[in-house]
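In: sequence? don't have it. structure:
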């Protein structure tokens, strides 16, 4: 059933994508620079040339006119238009290459992922110590809750991709009551930041400096004040974060009466703006997965 639903979403997204490229004047002009309509349809080779420019700008290819690059991308466009395969990165390249409006981009993502994404809930973005020069391509987050609903530790594994040359660190925004951060793999702890509006961050200096398009895996654990009772955990995202998997683990001697996956509009402040009831497993754990999230704060809350 899940595979059938995913296939249906890909097919619907393919239809919407072709309709936008074939009828929206600004998108039409972008690909028609490279070729005219083929049999009255969107020219797939011309679209491939637009996508090649995106890969060139990202540093993935050295020559956007290379016939091998165009052939590879034309095959990807053909599979996408046929509704057979439309990876998230390819859709992101369509949106970027054709400079799509926010409304069109949102509708494409909504169609592809269904309700399995959260975007745009942060109304007033907080100031950060550094601009974001990476994006996260996968994120696995585990929170461990002890007796008395105290937060014991948080275990994070993620893959980051450089958006420009010279990316040598990842800025980790975390709870203000964290007492220790241990980098298990992929780097070491760097500079500490504290801001006037309550935001606390630490740099994780990567093992190697990344060029644009390169990726690195990092794993780190966060420890907290003993006896700090909580009733929620939150994870923010600025730029688009893909393949998100959140997990919360409770002590079997003190399980929550009710548990929700929740969405907020701030890192720490305010009430949740939406929530979804969850059930605990026999081991006292629960999880929630998203295709992507962007400019939002997500996590778990309980009673």
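Out: Received the coordinates, thanks. None of these values were measured; they are calculated from a predicted model. Residues are numbered from 1 along each chain as shown.
In: Going by C-alpha atoms from here, please, whenever you check contacts or count neighbours.
Out: Will do.
In: Surely residue 77 is within a helix?
Out: Yes - counting by DSSP: H, G, I helix; E, B strand; the rest coil, residue 77 falls inside a helix.
In: tell me, how many neighbours does it end up with?
Out: 23 (other Cα atoms under 10 Å).
In: Included below, for side-by-side comparison, is a second structure:
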């Protein structure tokens, strides 16, 4: 059968994407690149482009930040189906204290609001994958009014720093230095003074891609919130939510999971 130029083009694109997926471990090397051809074809002719497929194109062809943003916007994923993934809502990127040398494989974060309506703590289970050799620390951003930080698994506390406009962070020194593509799991918690503030929201920023994100907030206060929303913001610290979805409490807890977050801020807000 004679192959057309379009067939060769699609096959070449599928080959590039397959090599990327093989290298990062998302696809077994036993799976041939031709298995991606139909998916690539649908994306290139504009009929179907899933969030995952778009990410494959962006990562496999090493597109820069401007091209990434343009692609997310032109494919309308910036509208963010809350159950498919959330990306590119930041109006500007706040400075980072250190380069991010990892990607998040999974993130389970649990917030607790105490009897005085103030944030009592957050506990995090976090699996990360190194994107280069020699990754020996994870930089944890935390609220400046926190009273204590404890690493329960995977490392030990290192140097603290203050940077940007009121941002604070601390190194978690990993138990073992990671090679590229190696993973490790961290468990840590942050505690807050009981009289610090009347809490009405929690925000989690994501700059590089974080996958399998599961967040929840539990209210141990005598009074439960009157209303609660899952929210997307365009800034870590300031402004109102750019999109939100009202949630019902399950007992005393609200929970939301999403396949990924990237270049965005997500979390919960509520009214007493």
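Out: Sure, I can see it. Here the structure is a predicted model, which means the values were calculated and not measured.
In: which stretches of structure 2 form strands?
Out: In structure 2, the segments counted as strands under DSSP state E are 86-87, 102-113, 119-130, 135-142, 148-153, 155-163, 167-178, 183-191, 201-206, 210-219, 227-233, 243-246, 253-262, 264-271.
In: Mean neighbour count, the ones you listed: which tops it?
Out: strand 86-87 (a mean of 25; mean count of other Cα atoms under 10 Å).
In: on that earlier part again, next, format the strands of structure 2 as TSV and append distance to residue 30 of structure 2.
Out: Shown next, in TSV, are the strands of structure 2 (distance: least, Cα to Cα, whole Å):
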stretch	distance to residue 30 of structure 2
strand 86-87	31
strand 102-113	22
strand 119-130	22
strand 135-142	29
strand 148-153	35
strand 155-163	35
strand 167-178	26
strand 183-191	22
strand 201-206	33
strand 210-219	24
strand 227-233	39
strand 243-246	41
strand 253-262	25
strand 264-271	35
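In: Provide the aligned range in structure 1 for stretch 106-121 of structure 2.
Out: The alignment of stretch 106-121 of structure 2 onto structure 1 (TM-score structural alignment) spans residues 138-153.
In: got it, and stretch 229-239 of structure 2?
Out: So stretch 229-239 of structure 2 sits over residues 260-270 in structure 1, by TM-score structural alignment.
In: So what touches the matching stretch?
Out: For stretch 260-270 of structure 1, the external contacting residues (Cα atoms under 8 Å, 6 or more residues apart in numbering) are 121-125, 199, 234-236, 271-278, 288, 296-302.
In: Regarding structure 1, what is its longest helix?
Out: helix 2-23 (DSSP state H).
In: can you check structure 2 too?
Out: Structure 2, longest helix under DSSP H: helix 5-24.
In: Return the distance of stretch 213-221 of structure 2 from the chain's centre.
Out: 17 Å (Cα atoms, centre = their mean, to the nearest Å).
In: quick one: contacts of it?
Out: So stretch 213-221 of structure 2 is contacted by 106-117, 252-261, 267-268 (Cα under 8 Å, 6+ apart).
In: same thing but 6 Å
Out: 106-115, 252-258 (Cα atoms under 6 Å, 6 or more residues apart in numbering).
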